[in-house]
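Participant: A structural model of the following input is requested.
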Amino acid sequence: MKRLDHYWDSVNPVSAALLPLSWLFRMVSWLRYRAYRVGLLATKKLPVPVIVVGNITVGGTGKTPLVIWLARHLRDLGYKPGIISRGYGGKAADWPQPVVPESNPVLVGDEPVMLASRTGCPLWVGPDRPATAQALLAAADCDILISDDGLQHYALHRDLEILVIDGARGLGNGFSLPAGPLRERPSRLTQVDLVIANGPSDLTSNQMSLYPGQMINLASPSLQVGLDYFKDQSVHAMAGIGNPERFFNTLRAASLQAHVHPFPDHHCFSEAEITPDDALPVIMTEKDAVKCAPFAHRRHWYLEVSAQPDMGFIQQLDKRIREFRDG
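Facilitator: I've put the predicted structure just below:
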């Protein structure tokens, strides 16, 4: 049976049949947005600037690599950034929770552990964004916060909104959930401060690119090779992310003969699932690797990926950040 998101790229009988639910979802999300805008629902303002990085579509857009780049960029500008996230999929009994590279992704979520490892920033997770942000500020010396995937969490005041879209998929069929991929109305693109596309897009002139880095062995992280190490080899490619096809295409572009294994986003892997009955190398995403490291073997590798926005986006971003310093 096909997953529902299979029908989100076009107008088809399935998406058309779901349109009444889509209209209801769009109305409810718009009313909620307006309620926060006019003050019917309370918004918490923090003593430090907050930058929200998010999207209005379901599925991977490259948001997490951009958050990593942004954290490093802010540090280069002299800031002391902290990061908050929802901790999607985390099973912790108490929230909010601090996250460090050694944290258990089953408890706090896979993306936060990856973010903590790649950025070195103080990072807290929890479903209540204002409470999570306040806990982070009480525990760490930060003068600016990044809210990862918090565009629809309006209870937290934001000083800058960055919306990330997938250049190839755009807004899909333009319908809201469940008939399409949209979490909010397309007009939201005109209400945020900055829009950036992962790859070429007719929705914005700002563009970022994702670059593959080192291949890192899960069992021995000090063992690192370039992607070309596996050139022309048959490998298993596994991805439990929002858009696994992008990861698979990266491997194919590097001339790897990939036997692909897509899984649902945030999938909780078992050892059997990542250990096919052969001797081929297994390559996965970094987000999946944080969950698989405890039972990985020498045949398991993950690929680091980094984002690089274009200069136009960086100039617009820096102008807004200077406004923070100027009050």
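Participant: going forward, measure contacts and count neighbours with C-alpha atoms only.
Facilitator: Noted.
Participant: spell out the secondary structure type for the residue nearest to Phe295 when sequence neighbours are not counted.
Facilitator: Among residues not flanking Phe295 along the chain, Glu271 sits closest, at 6.1 Å (CA to CA, 6 or more residues apart in numbering). Classification of Glu271 using DSSP: H, G, I helix; E, B strand; the rest coil returns coil.
Participant: and Glu271, how many neighbours?
Facilitator: Using other CA atoms under 10 Å, the number of residues around Glu271 comes to 13.
Participant: and the residue nearest to Arg158 when sequence neighbours are not counted, what does it touch?
Facilitator: The shortest distance from Arg158 to any non-neighbouring residue, by CA to CA, 6+ apart, is to Val50 (5.0 Å). Contacts of Val50 were listed using CA atoms under 8 Å, 6 or more residues apart in numbering, and they are Ile144, Leu145, Ile146, Ser147, His157, Arg158, Asp159, Leu160.
Participant: to compare against the first, here's the next sequence to fold:
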Amino acid sequence: MLFSKKPITAKMQKAFFKHAPRFWERRGPISLLLWPLSCLYGLGLRARQLISDLELGQKKGLPVPIIIVGNIRVGGTGKTPIVIALATQLARLGWKPGIISRGYGAQSLSSPMQVTRESDPAMVGDEPVLIAKKTDGQFPMWVFPKRKAAIEALLKQFPATNVIISDDGLQHAGLKRWPAREGGRDIELVVRDARGEGNRFLLPAGPLREPSTRDRDATLMIGMSANNASRHNLNDEYFMGRRAFNLSARLGQPYQLIHSAHTNSLPEIAQASLQHHVLAVAAIGNPQRFFDDLQKEGIALKGIALADHATYTALFFENLAAQYILITEKDAVKCAGIQDERIWVVPQNLALPEAFIEWVTSILHRPDPQGYTL
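Facilitator: Sure, this is the predicted structure:
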């Protein structure tokens, strides 16, 4: 069973599910029984949107364009690698990105906080620390549940920033945006993995925070083969009349947790897996994708799926009977201080299509609807 602990709200998690139930994937007796609650949840979403629309003229926008990389399905779909790749590519083109995040899994913050490579994941969240480490601290990054306040704090400290990338935030009504489909400069991206939208019911009968028909500027598909992505484009009503890009992800060269300069190749680990006990552990939104990617490399393993953002202890690993333990980079940021030579970190490298980058930059160069100049 796959586990997901990233909720739309903390109350939703406590009231309904801490782990993604199987009935979220297909419609059946349980999901149909819960469907009336999903209808009430949907009414709440529409009421919130109406309130937001009525207050639209009272909200002050921000002087920089915002790119929101989010998802409508509860749990992770692979947003963070996209944020890293997008910021890196925009910087190569001369932009000066800043990054914001809510900081899931972090302690409650009373004010916006800057994230660095040395930040404590328990304080600011595991994904923000991963972004800071993967980008070598190249981009200013701030976390806070109120994303507008995070942006304002970032811009005050780094006024040269001319584009903001938000890791999640599609459901954050307090962040005023002018989506590209309406002629503004801001961009809303929905990340979708091979699981799709499951049974397409809203919480709690299904896995969706919002209807699959929500407005969006583009869908980014990750973890799908080209043939699978093409089939979805042709036959899935989710994509009808909507822009979509298929992203290519691959596993990088594993390195030892306690000594990152010590690397090993995937073929070598695959060969060792035929003779030794190999485990893969993942506390991410979709652990099965990590396990599947390893198995595609010929690595025979057993996978242990933990709740997204779960923490690790040395004792946890000591109790695992394995000669190789493979983890993700997101897991690695929470394993500082764990001295276990069996643990190997497997990075993921993501390539963004050239057509996608060209489209994004074409939006960023549009005139600002409020007349700001960068």
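Participant: mind listing what the aligned partner of the residue nearest to Phe295 of the first structure in the second structure touches?
Facilitator: Under the alignment (TM-score structural alignment), Glu271 of the first structure pairs with Ala314 in the second structure. Contact analysis of Ala314 of the second structure by CA under 8 Å, 6+ apart lists Ile338, Gln339, Asp340.
Participant: which of those residues are still contacts in the first structure?
Facilitator: Here is what carries over to the first structure from those, by both residues aligned by TM-score structural alignment, their matches' CA atoms under 8 Å: Ile338, Gln339.
Participant: turn the buried ones among the contacts of Ala314 of the second structure into a named PyMOL selection, would you?
Facilitator: Restricted to buried positions by 16 or more other CA atoms under 10 Å, the PyMOL selection for the contacts of Ala314 of the second structure reads:
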select buried, resi 338
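Participant: which element, helix or strand, includes Asp331 of the second structure?
Facilitator: In the assignment (DSSP states H and E), Asp331 of the second structure maps to helix 329-332.
Participant: what does that helix correspond to over in the first structure?
Facilitator: Going by TM-score structural alignment, helix 329-332 of the second structure lines up with residues 286-289 of the first structure.
Participant: over to stretch 25-40 of the second structure?
Facilitator: Matched against the first structure by TM-score structural alignment, stretch 25-40 of the second structure falls on residues 9-24.
Participant: give me the mean deviation of the longest helix anywhere in the second structure from the first structure.
Facilitator: Ranked by number of residues, the top helix in the second structure under DSSP state H is helix 29-54. Here the mean offset of helix 29-54 of the second structure against the first structure after fitting is 1.6 Å, by mean CA distance after the TM-score superposition for the first structure.
Participant: pull out the buried residues from that helix.
Facilitator: Those would be Ser31, Leu34, Trp35, Leu37, Ser38, Cys39, Tyr41, Gly42, Leu45, Ser52, for helix 29-54 of the second structure by 16+ other CA under 10 Å.
Participant: by how much does the helix or strand following it deviate from the first structure on average?
Facilitator: Stepping forward along the backbone from helix 29-54 of the second structure, the first helix or strand reached (DSSP H and E) is strand 66-70. On superposition with the first structure, the mean distance recorded for strand 66-70 of the second structure (mean CA distance after the TM-score superposition for the first structure) is 0.8 Å.
Participant: helix or strand next in line after strand 66-70 of the second structure, which one?
Facilitator: helix 79-92.
Participant: contacts for that following helix, please.
Facilitator: Contact partners of helix 79-92 of the second structure, identified using CA under 8 Å, 6+ apart, comprise 69-71, 96-98, 127, 131, 134-135, 139, 165-168, 191, 348-352, 357.
Participant: rerun at 7 Å
Facilitator: With CA atoms under 7 Å, 6 or more residues apart in numbering as the contact definition, helix 79-92 of the second structure has outside contacts at Val69, Gly70, Pro97, Glu127, Ile131, Thr135, Ile165, Asp167, Val191, Leu350.
Participant: give me the aligned partner of Pro128 of the second structure over in the first structure.
Facilitator: Using TM-score structural alignment, Pro128 of the second structure sits opposite Pro112 in the first structure.
Participant: burial count for its match?
Facilitator: By other CA under 10 Å, 30 other residues sit near Pro112 of the first structure.
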